[in-house]
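*Asks:* Pasting the sequence and the predicted model now:
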Amino acid sequence: MKRALLALPIAIVLAGCGSAPPPAPTPSVLVGIAKAQRGSLPATVIAYGSVAPALGGTQTFSMAQPGQVTTLLATPGMAVRAGQQLATFATAPSAQGTYQQAASALTAARKQQAITAQLLGQQLATQDQLVQANKAVADAQATLAGLQAEGAGQAMKSIIAPFDGVVTAVAVAQGDRTQPGATILTVARSGGIVVTAGIDPADRAGVVAGQAATLKRLSGGTKLTGRVIRVGGALNAQTRLVDVDIGFPTGALLPGEAMQVTIETRQVAGWVVPHKAVVTAGGPARVFQILAGKAKAVPVHIALSSDQGDVVEGNLDPARPLIVAGAYQVNDGDAVRRGN
């Protein structure tokens, strides 16, 4: 009995010497924050295309007669001034011979007309014969005029730049012989070179002339500003897209360069938040704000999603921090801590 009484204080003392384990720390997620604010961002349409002459902004040179390019002074991409000589062309001897025959036929028809008129005065020819002689003269004159208009009567012809511009294509080499109507070269008017890009037909209603655009070479380099100057009214037969022409500062781009075009169609207003702050996985779109050290989910409607940020609508509180970094790692009610 004494041993039990003695042992009791020792047990009590030993129990008093121990300490309870500390409570486990509450887990939290490290997050980065930003401030939600009202504003607007541009809605954009992104398209791809290349630098090319605008419709009606070029002139293509060809000859209606066969011949030879004796001198070629133009190269693709060369800037030219109005009145500058680009090439010389020698008409083929066969074409010159055809012209000479037409000129001789007109001379002969006129002589026959005069003789017939004289004979008619002497009552040695009929009125019908004079009518036929007059018709022969008219036909010969028309034939000769047509050949003159086609340049058959000129042994040498010069191709002259009709305006300030850029040579966009040269289809021949010096010394080449060409057939009637064959293209020799093409000149685009200064300011008549545009970026032609294809947009999806579904985007056509939002794209109109006058809208601002940003141009970026696919090969890299500084971005350029431009403006929509034409929206096609039908699908391009090859691309099945709608062609859009964008003007840009003269001389800033070269024909043939591949381009990315971003067209600003309108401004979208609402809460402007970083794109990473909007969570779309695992349910409706939402953002998280911090309330009393915990993440609070706020449902939102996405009005615009872009590289510059998103525009959303919802019951956001501008006084509460918006979770950006780590938004996809938290759930509603999770404890969070802010990063430095």
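*Replies:* Received it, and whenever you're ready, just let me know what you need.

*Asks:* Please count neighbours and contacts with C-alpha atoms only from this point.
*Replies:* OK.

*Asks:* For the helix or strand where Thr88 lies, name the packing helices and strands.
*Replies:* Counting by DSSP states H and E, the element that carries Thr88 is strand 85-91. Applying 3 or more Cα pairs under 8 Å, 6 or more residues apart in numbering; DSSP states H and E, one finds that strand 85-91 contacts strand 67-72, strand 156-160.

*Asks:* Now do the end-to-end distance for stretch 188-199.
*Replies:* Terminal residues of stretch 188-199 are spaced 24 Å apart (Cα to Cα, to the nearest Å).

*Asks:* quick one: the strands in the stretch 1-150 of the chain?
*Replies:* Listed from the start of the chain, the stretch 1-150 of the chain has strands (DSSP state E, counting those that start in this stretch) covering 29-31, 33-34, 37-53, 58-62, 67-72, 79-80, 85-91.

*Asks:* quick revisit: name the stretch among the helices and strands packed on strand 85-91 that sits most buried.
*Replies:* Mean neighbour count, computed with mean count of other Cα atoms under 10 Å, is highest for strand 67-72 among those, reaching a mean of 20.

*Asks:* can you map out the helices along the chain?
*Replies:* Listed in chain order, the helices found in the chain under DSSP state H are 2-17, 93-121, 127-149.

*Asks:* do you know which of those helices lies nearest Thr178?
*Replies:* Among the helices of the chain, helix 93-121 comes nearest to Thr178, with 12.5 Å by Cα to Cα.

*Asks:* dropping in the other structure now:
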Amino acid sequence: MNAFLKSAACCVAVGALGACSAGNADSGATAEPSALVQVKPAVQGDLPDVVTAYGVATAAADAVITLNVQAQGSLTRIDAIPGQAVKRGQRLLVFTLAAPSMATLRQARTALDVANAQRQHTAQLFAQQLATKDQLAQAVKAADDARSALDALPAASAPDGTINIVAPFDGVVTAFGATAGDTVQPGAALVSLGRSDRLSVIAGIEANAMNRVKAGNTVTMSPLDDGKDVSGAVRRVASSLDPKTHQAAAEIVPEGQPVAGMTYRAAITVGLWHGWLLPREAVIGEGADTHIFQTDKGKAVSVPVTVLGEHDDMTAVSGPVQPDRPVVTVGAAQLENDMQVRSGNAPAAR
């Protein structure tokens, strides 16, 4: 009996030991590591190819006039500044004729007085039949010519030789050709004025992009300061670089009314990239190592791609992307090919 109990106890002990060993073996096994990611369906589409430039709203080139006086003189007063909005008839500056110009003006006035007196005298003689009709006609013509000569002078209506230069329309002062006190020659530019209803944004295009920007390209202009975006289109692009800025000037015509003098960021759409559209963080590596990850049966699959272009936070790529496999959009940087993945926004296990 004792021998039987001992034998049974031994068997129970061996069975328990075997069970414990099996339990230890199970607890020592480790699960395959997995990464928590976010995925989205693979989608193809168009991404705008955008050239970014910066420019200032100013009057269009063909909407700017330059005012001058065809006489020598000086600027004795300036009543505006560049960039100022002015109304039609508002005085911009005061121009005073130089001494030689005043002498010419006095001579023209004297000639007109003499011609008018001669015409009046000839008319009296003609009434008394002491002058012929031809003589009267000549006297009238001489007086008319003297009047025309005086009217052609810039200060004909300014007895003291002072001319008020006023704005011929509502507009914006773009530049002054001289400063107060300067003496200028006949016809010299005094002030340039642009129409306020014909504003354009003149943007600088970098040399490596100037051949991509064409007339007709659509543009979205965003003010660097607070303000609303303005849509527009490229009107023309310079074919050479500005020697000072080393950029090509592009004139952008807005659909709305920009603020004169404001600086805008111009996003010029020059084309479209067609490919697989992904967030930038979904594209890993660079050059020949550029790739994305898709998921297949809970595994990460590395897919080589070529970056076509980028815009904002999106990237267009080409490559052997499988349309029926989700694309990893968040968490791709931690993955390796064939790694176990789980998708969703669940918090990581503690």
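*Replies:* The structure has been received and is ready for your questions. In this text, all values refer to a predicted model and were calculated from it rather than measured experimentally.

*Asks:* follow-up on the earlier one: distance from the strand holding Thr88 of structure 1 to structure 2 after superposition?
*Replies:* Taking mean Cα distance after the TM-score superposition for structure 1, the mean distance separating strand 85-91 of structure 1 from the aligned residues in structure 2 is 3.8 Å.

*Asks:* Give me the contacts around that strand.
*Replies:* Where contact means Cα atoms under 8 Å, 6 or more residues apart in numbering, the residues beyond strand 85-91 of structure 1 that reach it are 65-74, 152, 154-161.

*Asks:* same thing but 6 Å
*Replies:* 67-74, 155-160 (Cα atoms under 6 Å, 6 or more residues apart in numbering).

*Asks:* if we can go back for a sec, the helices of structure 1 into CSV, with extra columns for distance to Arg81 of structure 1 and mean neighbour count?
*Replies:* Converted to CSV, those look like this (distance: least, Cα to Cα, whole Å; neighbours: other Cα atoms under 10 Å):
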stretch, distance to Arg81 of structure 1, mean neighbour count
helix 2-17, 103, 10
helix 93-121, 31, 17
helix 127-149, 25, 16
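
*Asks:* Can I get those helices in JSON lines including distance to Gly293 of structure 1?
*Replies:* JSON lines is the format used below for the helices of structure 1 (distance: least, Cα to Cα, whole Å):
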{"stretch": "helix 2-17", "distance to Gly293 of structure 1": "37"}
{"stretch": "helix 93-121", "distance to Gly293 of structure 1": "93"}
{"stretch": "helix 127-149", "distance to Gly293 of structure 1": "88"}
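
*Asks:* Between the ones you listed, which one is closest to Pro318 of structure 1.
*Replies:* Minimum separation from Pro318 of structure 1 across the helices of structure 1 (Cα to Cα) falls at helix 2-17, 52.9 Å.

*Asks:* re the thing from before, list just the one of the strands of the stretch 1-150 of structure 1 that sits closest to Val195 of structure 1.
*Replies:* With Cα to Cα as the criterion, Val195 of structure 1 lies closest to strand 37-53 of the strands of the stretch 1-150 of structure 1, at 4.3 Å.

*Asks:* mean deviation (superposed) between the closest one and structure 2, please.
*Replies:* Compared with structure 2, strand 37-53 of structure 1 is 1.6 Å away on average (mean Cα distance after the TM-score superposition for structure 1).

*Asks:* what's the matching range in structure 2 for that strand?
*Replies:* Counting by TM-score structural alignment, strand 37-53 of structure 1 falls onto residues 43-59 of structure 2.

*Asks:* Give the closest residue to Val51 of structure 2 in space, chain neighbours not counted.
*Replies:* The shortest distance from Val51 of structure 2 to any residue that is not its chain neighbour, by Cα to Cα, 6 or more residues apart in numbering, is 5.1 Å, and that residue is Ile268.
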